[in-house]
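1. sequence? don't have it. structure:
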């Protein structure tokens, strides 16, 4: 058993280096697929940011064949895909056998298998420090009979590598200048109440800290958001989906 654990650790280390050195996320998902002898691998970042605008435009990289991608897009299967729906709601990894697909989703899965894809899968939700949601999904090869053992053996590897892929995607999208700053819970809380139209005194009473401290949190949030005034800071936080109304 010790030899098997060592072998798995060595495999993870090798794939980790190969993913880091991959030219882009597209090459990296193929590296993950081939390294673990999987059917397919998909990385899905739910929303991307361009400039100061929050845009619901997913960043997806997959090893699925173009024929299936074309069918998936043409028939708008993303609106019924149970893996995506559950993956963007859940915080813990899940096996596809746990899902209860709708009738529309069942039709999608039937066509999915008809296109030659394996019937088993496992998905790992990712939420980073600024609340971005992503999903790494791995799919079995057709005819796989030991999927539960495969998942049990490699799940820790995949969970670690999911975050490596996510970091690579963020760098690919934004380089070293990630447009979403990391704000503290208190900074986000004061921005939220400011967006509700509350002034410093009212926010102080609501969250139970001094008015001076409220001003301090809001000032630091404004600096992190690179805004000239609080109105701009609140508007930018809303656009970046850091707070809601």
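-> Yes, it's here. What you see is a predicted model, and the numbers here were worked out from it, not measured in a lab.

2. can we go C-alpha only for contacts and neighbour counts from here?
-> Noted.

3. those helices in this structure, which residues are they?
-> Secondary structure of the chain by DSSP state H: the helices cover 2-21, 25-35, 66-74, 82-87, 103-114, 147-174, 185-195, 200-207, 211-224, 230-239.

4. let's bring in a second one:
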């Protein structure tokens, strides 16, 4: 029994590698079949299918399914030129070695390959997400500094703007006041994100724990702004927790 599972594990690893290799080959080519893609009529072309997939995801997301359909034509063309033994091997992806053999056709392979391609797409945007979150965090902190602020409500602190007040409240443990700050900042973040462009939201969403590729459908449809808001708020909160507030806690006389 163990031997069967070991052999199947080796086989599945090999099959997974073949899927990755074949998908990489497909994505490196130019799209031959591209009907019903209006941006093509406007002269927009890409060096390869992966670049086109990135472009559509960011700027023409309503055409994602249509582009996938055209990519599937490329997959079928490639499969038709593969040796039948290799096609049969690809059909064994995720097969239970002790279960009944499922009856599958090449449409199964095409769907699995589109799923692999979606994973590559998410990974690509995810690699960009850290820098995007850092940029948005910096912008949000700049906005917070411009929030209406009269004087410290936490105590006799030498805070000069809302950001410094928030840092003091967070670091000094004023829980009730923290909840008020959370409401103000989180609402501002949601408002800011709702006005953000689809490219920014796509990259930010790819960096959340909620996004995952379940199948060949567009993993970025719909984009849940609340998930992005939570992560962006946590990023802002982390910066606030490390902010130097010594000048707010102690007056110049005390320091001397």
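-> Okay, I see it. Everything quoted here is computed from the prediction, not taken from an experiment.

5. May I have the TM-score of the superposed chains?
-> TM-score for the superposed chains, counting by TM-score structural alignment, normalised by the length of the first structure: 0.28, backed by 107 aligned residues with a C-alpha RMSD of 5.3 Å.

6. ok, back up a step: dump the helices of the first structure to CSV, plus mean neighbour count.
-> What follows is the helices of the first structure, written out as CSV (neighbours: other C-alpha atoms under 10 Å):
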stretch, mean neighbour count
helix 2-21, 14
helix 25-35, 20
helix 66-74, 12
helix 82-87, 19
helix 103-114, 14
helix 147-174, 16
helix 185-195, 20
helix 200-207, 16
helix 211-224, 18
helix 230-239, 19
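
7. Just tell me which of the ones you listed ends up closest to residue 126 of the first structure.
-> Closest approach to residue 126 of the first structure among those is made by helix 147-174 (7.1 Å; C-alpha to C-alpha).

8. other SSEs contacting that closest one?
-> helix 2-21, helix 25-35, strand 121-127 (3 or more C-alpha pairs under 8 Å, 6 or more residues apart in numbering; DSSP states H and E).

9. Format these as JSON lines; extra columns: distance to residue 168 of the first structure.
-> Shown next, in JSON lines, are these (distance: least, C-alpha to C-alpha, whole Å):
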{"stretch": "helix 2-21", "distance to residue 168 of the first structure": "7"}
{"stretch": "helix 25-35", "distance to residue 168 of the first structure": "7"}
{"stretch": "strand 121-127", "distance to residue 168 of the first structure": "13"}
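
10. Can you tell me which of the helices of the first structure is nearest to residue 125 of the first structure?
-> Among those, helix 82-87 sits nearest to residue 125 of the first structure (C-alpha to C-alpha), with 5.6 Å.

11. what about residue 50 of the second structure, how many residues close to it?
-> By other C-alpha atoms under 10 Å, 22 other residues sit near residue 50 of the second structure.

12. What strand or helix carries it?
-> Under the criterion of DSSP states H and E, residue 50 of the second structure resides in helix 49-59.

13. before we move on, the earlier item: quick one: closest of the helices of the first structure to residue 127 of the first structure.
-> Short answer: helix 147-174, nearest of the helices of the first structure by C-alpha to C-alpha, at 9.2 Å.

14. Report the angle between that closest one and helix 2-21.
-> Interaxial angle, helix 147-174 of the first structure versus helix 2-21 (axes from the mean of the first three to the mean of the last three C-alpha atoms, to 10 degrees): 20 degrees.

15. what angle separates helix 147-174 of the first structure from strand 121-127?
-> Using the same axes, to 10 degrees: helix 147-174 of the first structure against strand 121-127 is 40 degrees.

16. Could you check the angle helix 147-174 of the first structure makes with helix 25-35?
-> 160 degrees.

17. Residue 138 of the first structure is nearest to which of the helices of the first structure?
-> Smallest distance to residue 138 of the first structure across the helices of the first structure (C-alpha to C-alpha): 7.8 Å, for helix 25-35.

18. tell me, how many neighbours does residue 54 of the first structure end up with?
-> 17.

19. What's the local residue count around the closest residue to residue 121 of the first structure other than its chain neighbours?
-> Closest residue to residue 121 of the first structure apart from its sequence neighbours, by C-alpha to C-alpha, 6 or more residues apart in numbering: residue 139 at 4.3 Å. By other C-alpha under 10 Å, 21 other residues sit near residue 139 of the first structure.
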